[in-house]
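Chemist: Give me a 3D structure for the following:
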Amino acid sequence: MYDDDFLARLTARLREALPRWGVGPDAGLRLLTISENATFLADDDGRRIVFRVHRPDYHTLEEIRSELAWIEALRADGVAATPEPLRMRDGELLGAFEDEGSLRHVVAFEHMSGGEPEPGADMPHWYRTLGTITAGLHGHVRGWRTPARFRRKLWDFDAMLGDRPLWGDWRDGLGLEPEGRALIERASAVLRREVEAYGAAPERFGLIHADLRPANLLVDGDRLGVIDFDDCGFSWFMYDFAAAVSFMEHEPFIPELQDAWLEGYAAIAPVSREERAIMPTFLLLRRILLTAWVASHAETPTAQSMGVPFTHGTLELAERHLVQRG
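Modeler: The predicted structure is shown next:
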């Protein structure tokens, strides 16, 4: 989808829409990232705004509005440092423009300073902080009455690896041979049994961010900001850690980050023995899901940087999980 011609056209359409947010049509505008969506930064005489242009046919209008409603509630309750969604001149949060017969939804956020945590000695510190923030998000959800018509995707097993995969079929993983498919089939069956045994009781399953990886964290001094709630949905609370180590599940420092995250989380909310025990399950579940995502989003820079070696790493993690589970 996101080839050079398409991005040039998308940039031009967004520039035409800038005045709806009170931004001059001559403001600086550049592409920041491509993932599910295309994200742009506008600079209008020092006023900086981030625009997210949504991928078509992914989130419904209700789902996007629901994401923004949760962000506004989190900000109002002081739960996490996250950018303010910005309204257009007519007071609406959600804009749109047409692109070759397809309607592209657009949302805008204030720009937040900072950069993602850098790999190194400080990572456990930031994951400890992230654990505290995540516990705060989960606590907020448990006490928050969602607005009428609140809709977000359900990230259960079938949405990840089962009959209705939201990010594609893992069997299409890059470089996946028949032996590898058979291995992941066995691991997937074990994962299904493990999550079914764990269950989805309200104290274990609810609205989560679902993508708290370093690319969506902004460090500025002592502050850890959280951005990009585009994947937020209903899933297991402990799955938020697995999502927080996306694309690096194979690294030897992950157990240290998990310990730090759990320490920060437990400072706010208790963590049961069952919750701790299920975390390796969610880690592999996320990794196989991302293997599908890399294959189905091959045009994105992230997927292109992963390639076939990422699939091979998934196989190693799946085999290790099967050995550990006996």
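
Chemist: Please count neighbours and contacts with C-alpha atoms only from this point.
Modeler: Fine.

Chemist: where exactly do the strands run in the chain?
Modeler: All strands of the chain, identified by DSSP state E, fall at 28-34, 38-44, 47-53, 85-86, 95-99, 102-110, 205-208, 217-220, 223-226, 233-236.

Chemist: And the longest one, how far out from the chain middle?
Modeler: Here the centre of mass of C-alpha atoms in strand 102-110, compared against the chain's by Cα atoms, centre = their mean, to the nearest Å, lies 17 Å away.

Chemist: ok so, going back, can you redo the strands of the chain as TSV with mean neighbour count?
Modeler: What follows is these, written out as TSV (neighbours: other Cα atoms under 10 Å):
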stretch	mean neighbour count
strand 28-34	16
strand 38-44	20
strand 47-53	21
strand 85-86	20
strand 95-99	15
strand 102-110	19
strand 205-208	20
strand 217-220	19
strand 223-226	20
strand 233-236	21
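
Chemist: With distance to Trp70 added, can I get these in JSON lines?
Modeler: Formatted as JSON lines, the strands of the chain follow (distance: least, Cα to Cα, whole Å):
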{"stretch": "strand 28-34", "distance to Trp70": "23"}
{"stretch": "strand 38-44", "distance to Trp70": "20"}
{"stretch": "strand 47-53", "distance to Trp70": "17"}
{"stretch": "strand 85-86", "distance to Trp70": "11"}
{"stretch": "strand 95-99", "distance to Trp70": "18"}
{"stretch": "strand 102-110", "distance to Trp70": "14"}
{"stretch": "strand 205-208", "distance to Trp70": "10"}
{"stretch": "strand 217-220", "distance to Trp70": "18"}
{"stretch": "strand 223-226", "distance to Trp70": "13"}
{"stretch": "strand 233-236", "distance to Trp70": "11"}
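
Chemist: Could you point out which of those strands sits nearest His250?
Modeler: His250 lies closest, by Cα to Cα, to one member of the strands of the chain: strand 217-220, at 20.4 Å.

Chemist: Tell me which residues are up against that closest one.
Modeler: 112-117, 224-227 (Cα atoms under 8 Å, 6 or more residues apart in numbering).

Chemist: one more, for comparison:
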Amino acid sequence: MNISILEIGAKRFGTNASSLRLLGGFDQNVYECQLHKNLIIKFLSSEHHSYTTIKAELNWMNYLSSNGLFITTPIVSQIGNLIEEVQTDQDNYFVIAFEKAKGTIRQDIEHDFSLIHNWGKVMGKMHYLAKNYLQDQPNHYKHWNEEKIIIEYQENAGQTILKKWNWFLEELNKLPKDEQSYGLIHHDLHHQNFHVYKEEIIVFDFGDIEYHWFVYDIAISMYHAIQTIPSSDKRKKQEFAIRFYETFLEGYLEENSLNKDWFSYIPFFLRYRQIYSYIYLLNYLKVDNAQPSILSALRNMKSNIENDIPVIEF
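Modeler: As a prediction, this is how the structure comes out:
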């Protein structure tokens, strides 16, 4: 990233570029301040983000926090702004900052069913709050079919996958929508997007929020949890998937009600997440610089999609 952008953005939040350490993020745009260990700074290109959508994301996070969920709290700049805009002759970025989440990512989730239960509770609470929040909010959140990868023709995916992709989009367009089943979702609540501190889950990375079916949010968490079990051990993968599903839903249903008919769509949304992830990576991953393990995973995803091999027989 342009050093001028880093320097100006860091200064707006009371630090300097030399104190920033790259943490990552899909766009390699998330930094930790080494002078202020509780500060995370995120740089968002105006090419892909707008002030309005970023403000809506921060408003949602503040709303969740004020209603009892543990969220990485947005931090204001030196002059009291939640969002700072930084420009050079070549680039234009929005800069936002957060309090660093206490605790750590829980890497080994295979046998941690207490965590999975709490994970379900957190999502259930989010969905419950979403049902009320959006009734009084300006419509600054995109719907599922307004995403760039859905609007644009995905010719680079190949004709076989493109045909299957279009089938999923057609099926999604047929699904009913009401405030009890369709609303604002996190859209990426896997176990790498929250910390665990004293058994409490602290959620971060709300950059993908959008209107979608609540059951899809559940399927997303399940999809990424299943990926932690080696595909070579099909029995273990199957047993974990069932146990995860049962435990996660126990927690979820303690906080939010969802018509049981929607749970029959879990296999559909698991398959959809697989093809969505493949197309997303194909569009936004810098494949030329990707590690061999990533390229291997992409080849496996492509093969599974083309041959109708589901993530799990569920």
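
Chemist: Any chance you could compute the TM-score here?
Modeler: Aligned and superposed, the two chains score 0.83 in TM-score terms (TM-score structural alignment, normalised by the length of structure 2); 302 aligned residues with a Cα RMSD of 3.1 Å.

Chemist: Can you say which of the contacts of strand 217-220 of structure 1 are buried?
Modeler: 112, 116-117, 224-227 (16 or more other Cα atoms under 10 Å).

Chemist: Now distance to Ile254 of structure 1 too, for those, in a markdown table please.
Modeler: A markdown table is the format used below for those (distance: Cα to Cα, whole Å):
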| residue | distance to Ile254 of structure 1 |
| --- | --- |
| Met112 | 27 |
| Glu116 | 17 |
| Pro117 | 15 |
| Leu224 | 19 |
| Gly225 | 21 |
| Val226 | 20 |
| Ile227 | 22 |
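
Chemist: which of those are the two that sit furthest away from each other?
Modeler: Most distant of those, by Cα to Cα, are Met112 and Pro117, 14.4 Å apart.

Chemist: And the helices in structure 2?
Modeler: Along structure 2, the stretches classed as helices by DSSP state H are 3-12, 51-66, 113-133, 148-151, 159-174, 214-226, 234-255, 266-284, 292-306.

Chemist: Can you tell me which of those is most buried?
Modeler: helix 214-226 (a mean of 22; mean count of other Cα atoms under 10 Å).

Chemist: Run through who's touching that helix.
Modeler: Counting by Cα under 8 Å, 6+ apart, 109, 123, 127, 181-191, 237, 240-241, 244-245, 262-263, 265-266, 269-270, 273-274, 311 sit against helix 214-226 of structure 2.

Chemist: To what extent does that helix diverge from structure 1 after superposition?
Modeler: Average distance, helix 214-226 of structure 2 versus aligned residues of structure 1 after superposition (mean Cα distance after the TM-score superposition for structure 1): 2.9 Å.

Chemist: roughly how far is that helix from the heart of the chain?
Modeler: 11 Å.

Chemist: got it, and stretch 115-132 of structure 2?
Modeler: Offset of stretch 115-132 of structure 2 from its chain centre (Cα atoms, centre = their mean): 15 Å.

Chemist: Relative to structure 1, which residues correspond to that stretch?
Modeler: The aligned range for stretch 115-132 of structure 2 in structure 1 is 126-143, by TM-score structural alignment.

Chemist: what's the answer for stretch 269-284 of structure 2, then?
Modeler: Under TM-score structural alignment, the match for stretch 269-284 of structure 2 is residues 282-297.

Chemist: Ok, stretch 183-203 of structure 2 next?
Modeler: Against structure 1, stretch 183-203 of structure 2 falls on residues 206-226 (TM-score structural alignment).

Chemist: so how far is the matching stretch off the chain centroid?
Modeler: The answer for stretch 206-226 of structure 1 is 10 Å, by Cα atoms, centre = their mean.

Chemist: swap in stretch 69-86 of structure 1?
Modeler: Here stretch 69-86 of structure 1 is found 17 Å from its chain centre; the criterion is Cα atoms, centre = their mean.

Chemist: can you give me the end-to-end distance of that stretch?
Modeler: One end of stretch 69-86 of structure 1 to the other measures 12 Å (Cα to Cα, to the nearest Å).

Chemist: quick one: contacts of that stretch?
Modeler: The contact list for stretch 69-86 of structure 1, computed with Cα under 8 Å, 6+ apart, reads 21, 68, 93, 107-112, 133, 136-137, 140, 147, 223-227, 229.

Chemist: repeat for stretch 317-324 of structure 1
Modeler: Against stretch 317-324 of structure 1 from outside (Cα under 8 Å, 6+ apart): 183-184, 187, 190, 250, 280, 284.

Chemist: Could I get these in JSON lines, plus columns for distance to Gly46 of structure 1?
Modeler: Conversion of the contacts of stretch 317-324 of structure 1 to JSON lines gives the following (distance: Cα to Cα, whole Å):
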{"residue": "Leu183", "distance to Gly46 of structure 1": "53"}
{"residue": "Ile184", "distance to Gly46 of structure 1": "50"}
{"residue": "Ala187", "distance to Gly46 of structure 1": "51"}
{"residue": "Val190", "distance to Gly46 of structure 1": "53"}
{"residue": "His250", "distance to Gly46 of structure 1": "41"}
{"residue": "Pro280", "distance to Gly46 of structure 1": "45"}
{"residue": "Leu284", "distance to Gly46 of structure 1": "43"}
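
Chemist: What's the match for Glu319 of structure 1 in structure 2?
Modeler: Using TM-score structural alignment, Glu319 of structure 1 pairs with Asp308 in structure 2.

Chemist: count of neighbours near that match?
Modeler: 11 (other Cα atoms under 10 Å).

Chemist: any idea what sits nearest the residue most central in space within structure 1, other than its immediate chain neighbours?
Modeler: Nearest to the geometric centre of structure 1 sits Asp211, at 2.6 Å (Cα atoms, centre = their mean). Distances taken as Cα to Cα, 6 or more residues apart in numbering put Ala243 closest to Asp211 of structure 1, at 5.1 Å, once the chain neighbours are dropped.

Chemist: now do Leu154 of structure 1
Modeler: Computed as Cα to Cα, 6+ apart, the closest residue to Leu154 of structure 1 that is not its neighbour in sequence is Phe234, at 4.8 Å.

Chemist: and the one you found, how far is that from Pro83 of structure 1?
Modeler: 22 Å.

Chemist: mind putting the contacts of strand 217-220 of structure 1 in a markdown table, distance to Arg30 of structure 1 included?
Modeler: Shown next, in a markdown table, are the contacts of strand 217-220 of structure 1 (distance: Cα to Cα, whole Å):
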| residue | distance to Arg30 of structure 1 |
| --- | --- |
| Met112 | 16 |
| Ser113 | 17 |
| Gly114 | 18 |
| Gly115 | 17 |
| Glu116 | 19 |
| Pro117 | 23 |
| Leu224 | 25 |
| Gly225 | 22 |
| Val226 | 22 |
| Ile227 | 19 |
